[in-house]
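model the structure of this input:
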Amino acid sequence: NRKLFMDRLGAVANFAKTMPSLRPTLMVIDLDRFKQVNDSVGIAVGDSILLTLARRLTRILKPQDTLARLAGDQFGLILMSEQDPARITAFAETIRKTIRAPIAFNDREIFLTASIGLALSDPQTQLSDEIIKDAELAMYHSKRIGGDRIDVYKPAMRARKTDRLTLESELRRAIEREEITILYQPIVRLEDRSIAGFEALARWDHPKLGRMSPVEFISIAEEIGLIVDLGMFVMDQTAKQLAIWQRAMRSREPIFASVNVSSRQLLRHDLIHDIRTVLSRSSVARGTLKLELTESLVMENPEHAAQMLTRIRELGTGLSLDDFGTGHSSLAYLQRFPFDTIKIDQSFVRTTSRGTRPVILKSIIALAHDLGMDVVAEGAETDSDAVELYQLGCEYAQGFAFGEPMDADAAMRLLTEERLEQAS
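Got it, this is the predicted structure:
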């Protein structure tokens, strides 16, 4: 734990005074998006996953190294066994790959990544809280760029440091300052690889910190009660953009767009009014603006969710169940929710270590079709993924194989190019 870690760091600091050649390295390892794992499998299973990871990491350490859990899903490491900078970064890469190896849970696999910050000590560096803060700053830098990477602390990072209170006040003004950007990730029709729709994803273009992903600011927005305004902004902008695409394309099956909804939005009765306002401002085809809710969110309060979702559906909004298979919903409950689309979590889509896809994938697709729902597979990364998913009966797929999140202009260019190809 953190207390033991600080004691050990103090002992190393005293030891280093007598041996100037000894230069410990401090690492802070923070798991990416672990809150989503906890939400989907439950805290007890989340803790057992952390135990598994700790055991894995311990196996690659030498006796003189120290590993501790600093907080939640964050680990600290005092590395004494390596002194050469090249070997230290190679060791950090081994840690990154160790964390990436899938963890078996029931008959599926959970994939994790981590942001790793390194602080290399030198004779001028005090081995104290400060070096931990340096490693944390490097870790936050890694997370801000997208995670699953290693960054070494540089003094310039301290100049960019922004504390939590400052972030909160800046986030409150971000919408009016037009700092919130919406990117759109394509969702393709597997039958002919045409673009069926997009998922809207918010990014914050912070004036000092650069582009920040939702993992860095959505939790703050939820805590300070800003998620409702932020959610309304994303929904409104996406609907307006969707109307532009639909007018431009005039296709037989109109383009759709899905927007994520948080628990705080779903619990508000004003959500119905917000949706009605958004739909009145932009004339999108019925059912093409889809609200996307996670399975764990719906199961927090199934009775309330069923009532709200029925009312939302009556307004002419589509409903998509995100991360299906990661929560704990029973099939009986699933039939009560008026979803038209199920998005299968990428852990069911990716191949296992044996090169096969989880057996349950075929069953989920069949179940969705029995309930009259379309299926979107998340995390499709290769052409063979697309072929196999189509053979299993999946209608749509989303993933890097079909395009990364892009701005509205790039999405429009993609749609226009596709229409020109179809015309020729």
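
could you use CA atoms for every contact and neighbour count after this?
OK.

gap between Asn301 and Val45?
Asn301 sits 21 Å away from Val45, going by C-alpha to C-alpha, to the nearest Å.

in which helix or strand would I find the closest residue to Leu271 other than its chain neighbours?
Leaving aside its sequence neighbours, Leu271 sits nearest to Gln265 (C-alpha to C-alpha, 6 or more residues apart in numbering; 6.3 Å). Taking DSSP states H and E as the definition, one finds Gln265 inside helix 263-267.

elements contacting that helix?
Packed against helix 263-267 by the contact rule (3 or more C-alpha pairs under 8 Å, 6 or more residues apart in numbering; DSSP states H and E) you find helix 227-249.

how about residues contacting whatever helix or strand comes next after the helix it packs on?
Next along the chain after helix 227-249, taking DSSP H and E as the criterion, comes strand 256-260. Under the criterion C-alpha atoms under 8 Å, 6 or more residues apart in numbering, residues 196-201, 231, 234-235, 238-239, 242, 287-293, 320 lie in contact with strand 256-260.

quick one: buried residues of strand 256-260?
256-260 (16 or more other C-alpha atoms under 10 Å).

how about stretch 329-341?
Buried, per 16+ other C-alpha under 10 Å, within stretch 329-341: 329, 334, 337-341.

return the subset of those lying in strands.
Those of the buried residues of stretch 329-341 mapping onto strands are Thr341, per DSSP state E.

inside helices: which ones of the buried residues of stretch 329-341?
Of the buried residues of stretch 329-341, the ones assigned to helices by DSSP state H are Leu334.

of all pairs in the buried residues of stretch 329-341, which one is the farthest apart?
Within these, Ser329 and Asp340 form the most distant pair, 16.4 Å apart (C-alpha to C-alpha).

mind listing the helices for the stretch 301-424 of the chain?
Applying DSSP state H, counting those that start in this stretch to the stretch 301-424 of the chain gives helices spanning 302-314, 331-336, 346-349, 360-370, 383-391, 408-423.

with the stretch 101-250 of the chain instead?
With DSSP H, counting those that start in this stretch applied, the stretch 101-250 of the chain shows helices at 129-144, 155-159, 164-174, 214-223, 227-249, listed in chain order.

CSV for these, including mean neighbour count and distance to Thr352?
Listed next are the helices of the stretch 101-250 of the chain as CSV, based on neighbours: other C-alpha atoms under 10 Å; distance: least, C-alpha to C-alpha, whole Å:
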stretch, mean neighbour count, distance to Thr352
helix 129-144, 22, 26
helix 155-159, 11, 38
helix 164-174, 14, 39
helix 214-223, 16, 26
helix 227-249, 19, 35
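
to compare against the first, here's another:
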Amino acid sequence: MEIARRLQSSVRPADVVARLGGDEFTLLLEEVAGLSQVEQVARRVLDSLAAPFLLEGREVRVSASIGVVLSEPHYEQAQDMLRDADLAMYRAKERGRACFQVFDVEMRDWAHARSGMEADLREALARKEFRLLFQPIVEIETGRVYAFEALLRWHHGKRRVLLPHEFLPLAEQTGLIVSIGTWVLGEACRYARTWQNAVPGAGPVRISVNVSAKQLADPRLVDDLRAALQDAGLTPAALSLEVTESVLMESLDSSIALLNRLREVGIQLHMDDFGSVYSSLSYLPRFPLQGIKVDRTFVHRMGARRTDLEIVRSIVDLAEHLGLIVIAEGVETATQRERLIAVGCELGQGFLFAKALEPEAARALLAEQRHPDPKAA
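Okay, the predicted model is just below:
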């Protein structure tokens, strides 16, 4: 097994590499000089797994989350060390892909709180605690609404309104993201159709929904999409799915095959956070996409570094050549807007144009643009 071989090559001959089951491995390092030496090994492991694997002639990328625990006198049994290493691993997962975390005792309190949040998360759908807000995607020059992106909020009864980054990693780890994502698809399609009916002459209202890695791996996704569209009576072309660049690039060939299946439904596909992780310009023509969203880091740095302005210009030029729409994320200043116009970017999203809106406010914005107030003329 190639993963096991790479792990073995990252440690000393006397160290132990063992598979715990599934995709979990444990490394036992004896007679180490201290934490710094263990951290060096963790970095070597991450580096060794960063290179792509070839699986049946296809390029596959994987990453690891590593939990580190040092042996202490209070550990009486091996399973106690494994438990704490597991806690550290889950903290590493929350930090993002391809990183490691050293255990400390405060993580046990975190694990207790996490367990409580997981229980609440399992009940949240039944309690109808999730809500959708909608941020406009606009024509940069005119400010007119092109589409809305559906953004999830959790109105937690015991806490407050939680933002996605505060609970979606846990939903992804537990698999709850699949049922939550199905709900989001259905609600987003329903709102789009409701607005279309409520605003005469509005035509199909475009709606955009984020899809996670776990959802993409779910074999029911295509059926869930069809059901959401059919139940709402929404034309498939009005729905866009946003998938992050990092998720698509993990396994290039399988991602392309999956996107082709999704395209058969008739929906639009957009690559989110483009440029945030990989230099995927060369791969872009292989994906069956209709649009890309330029990562906000490029937009924010356009004024500070000319190279970032030229990168955005190159992305826009390539997208135009490929027949893709380009949406700039995180537009916050008039200067950013002017520079985006100068490089030919037609669509944008960010606080300069509008924050995330309640459903009724989104409907009102559509109605206002379809029927401008004559007093404002």
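
give me the TM-score for this pair.
Overlay of the two chains. TM-score (TM-score structural alignment, normalised by the length of structure 2): 0.68; 282 aligned residues with a C-alpha RMSD of 3.0 Å.

picking that back up, return the member of the buried residues of strand 256-260 of structure 1 nearest to Lys161 of structure 1.
Taking C-alpha to C-alpha as the measure, Lys161 of structure 1 lies nearest Asn260 of those, at 29.2 Å.

for that closest one, give its distance to Leu230 of structure 1.
From Asn260 of structure 1 to Leu230 of structure 1 the distance is 11 Å (C-alpha to C-alpha).

so the longest strand anywhere in structure 1 matches what in structure 2?
Ordering each strand of structure 1 by length in residues (DSSP E) puts strand 194-206 first. The aligned range for strand 194-206 of structure 1 in structure 2 is 144-156, by TM-score structural alignment.

I'd like the distance between Ser347 of structure 1 and Ile218 of structure 1.
For Ser347 of structure 1, the distance to Ile218 of structure 1 (C-alpha to C-alpha) stands at 23 Å.

let me redo that: Gly117 of structure 1
Counting by C-alpha to C-alpha, the separation of Gly117 of structure 1 from Ile218 of structure 1 is 22 Å.

and Met139 of structure 1, what does it touch?
With contacts defined as C-alpha under 8 Å, 6+ apart, the neighbours of Met139 of structure 1 are 28-30, 115-118, 150-151.

one more time with 7 Å
28, 115-117, 151 (C-alpha atoms under 7 Å, 6 or more residues apart in numbering).

so what's it closest to, chain neighbours aside?
Excluding the flanking residues, the one nearest Met139 of structure 1 by C-alpha to C-alpha, 6+ apart is Gly117, at 3.8 Å.

same check, this time on Arg144 of structure 2
If the residues on either side of it in the chain are set aside, Arg144 of structure 2 comes closest to Val138, at 5.3 Å by C-alpha to C-alpha, 6+ apart.

please apply the same query to Phe339 of structure 1.
Using C-alpha to C-alpha, 6+ apart, the nearest residue to Phe339 of structure 1 is Leu319, at 4.8 Å.

what does that neighbour correspond to in structure 2?
In structure 2, the residue paired with Leu319 of structure 1 is Leu269, using TM-score structural alignment.

from Leu185 of structure 2, how far off is its match?
According to C-alpha to C-alpha, Leu269 of structure 2 stands 14 Å off from Leu185 of structure 2.

cool, Glu118 of structure 2 as well?
Taking C-alpha to C-alpha, one finds Glu118 of structure 2 at 22 Å from Leu185 of structure 2.

next: Ile311 of structure 2.
Distance from Ile311 of structure 2 to Leu185 of structure 2, by C-alpha to C-alpha: 33 Å.

repeat that for Asp84 of structure 2.
37 Å.

residue in structure 1 matching Glu289 of structure 2?
That one is not Glu; residue 289 of structure 2 is Leu. In structure 1, Leu289 of structure 2 lines up with Phe339, judged by TM-score structural alignment.

sorry, back to before: so for Val37 of structure 1, which of the helices of the stretch 101-250 of structure 1 sits nearest?
helix 214-223 (13.0 Å).

average distance between that closest one and structure 2?
By mean C-alpha distance after the TM-score superposition for structure 1, the fitted helix 214-223 of structure 1 averages 0.8 Å away from its aligned residues in structure 2.

who are the contact partners of Leu371 of structure 1?
Counted by C-alpha under 7 Å, 6+ apart, Leu371 of structure 1 has contacts Gln335.

what's the counterpart of it in structure 2?
Leu371 of structure 1 maps onto Leu322 in structure 2, with residues paired by TM-score structural alignment.

related to what we said a few turns ago, the residue nearest to Met139 of structure 1 is in contact with Ala138, isn't it?
Yes: counting by C-alpha atoms under 7 Å, Ala138 is a contact partner of Gly117 of structure 1 at 4.4 Å.

and for the counterpart of Ile341 of structure 2 in structure 1, the neighbour number?
Per TM-score structural alignment, the equivalent position to Ile341 of structure 2 in structure 1 is Tyr390. Using other C-alpha atoms under 10 Å, Tyr390 of structure 1 is surrounded by 17 other residues.

and Tyr390 of structure 1, what does it touch?
Going by C-alpha under 7 Å, 6+ apart, Tyr390 of structure 1 touches 190-191.

let's see 10 Å
Residues near Tyr390 of structure 1 by C-alpha atoms under 10 Å, 6 or more residues apart in numbering: 189-191, 377, 384, 396-397.

that one and Val375 of structure 1, how far apart?
On the measure of C-alpha to C-alpha, Tyr390 of structure 1 and Val375 of structure 1 end up 10 Å apart.

what residues are shared contacts of those two?
Common contacts of Tyr390 of structure 1 and Val375, defined by C-alpha under 10 Å, 6+ apart, comprise 396-397.

picking up where we left off before, after superposition, how close is the helix holding Gln265 of structure 1 to structure 2?
Here helix 263-267 of structure 1, set against structure 2 after superposition, deviates by a mean of 0.9 Å using mean C-alpha distance after the TM-score superposition for structure 1.

output the residue interval of structure 2 matched by that helix.
Mapped onto structure 2 using TM-score structural alignment, helix 263-267 of structure 1 covers residues 213-217.

what comes up buried for that stretch?
Here stretch 213-217 of structure 2 shows 213-216 as buried, counting by 16+ other C-alpha under 10 Å.

now do the contacts for the aligned residue in structure 1 for Leu258 of structure 2.
Aligned by TM-score structural alignment, Leu258 of structure 2 pairs with Met308 of structure 1. Counting by C-alpha under 10 Å, 6+ apart, Met308 of structure 1 touches 266-269, 271-272, 302, 314, 337-338.
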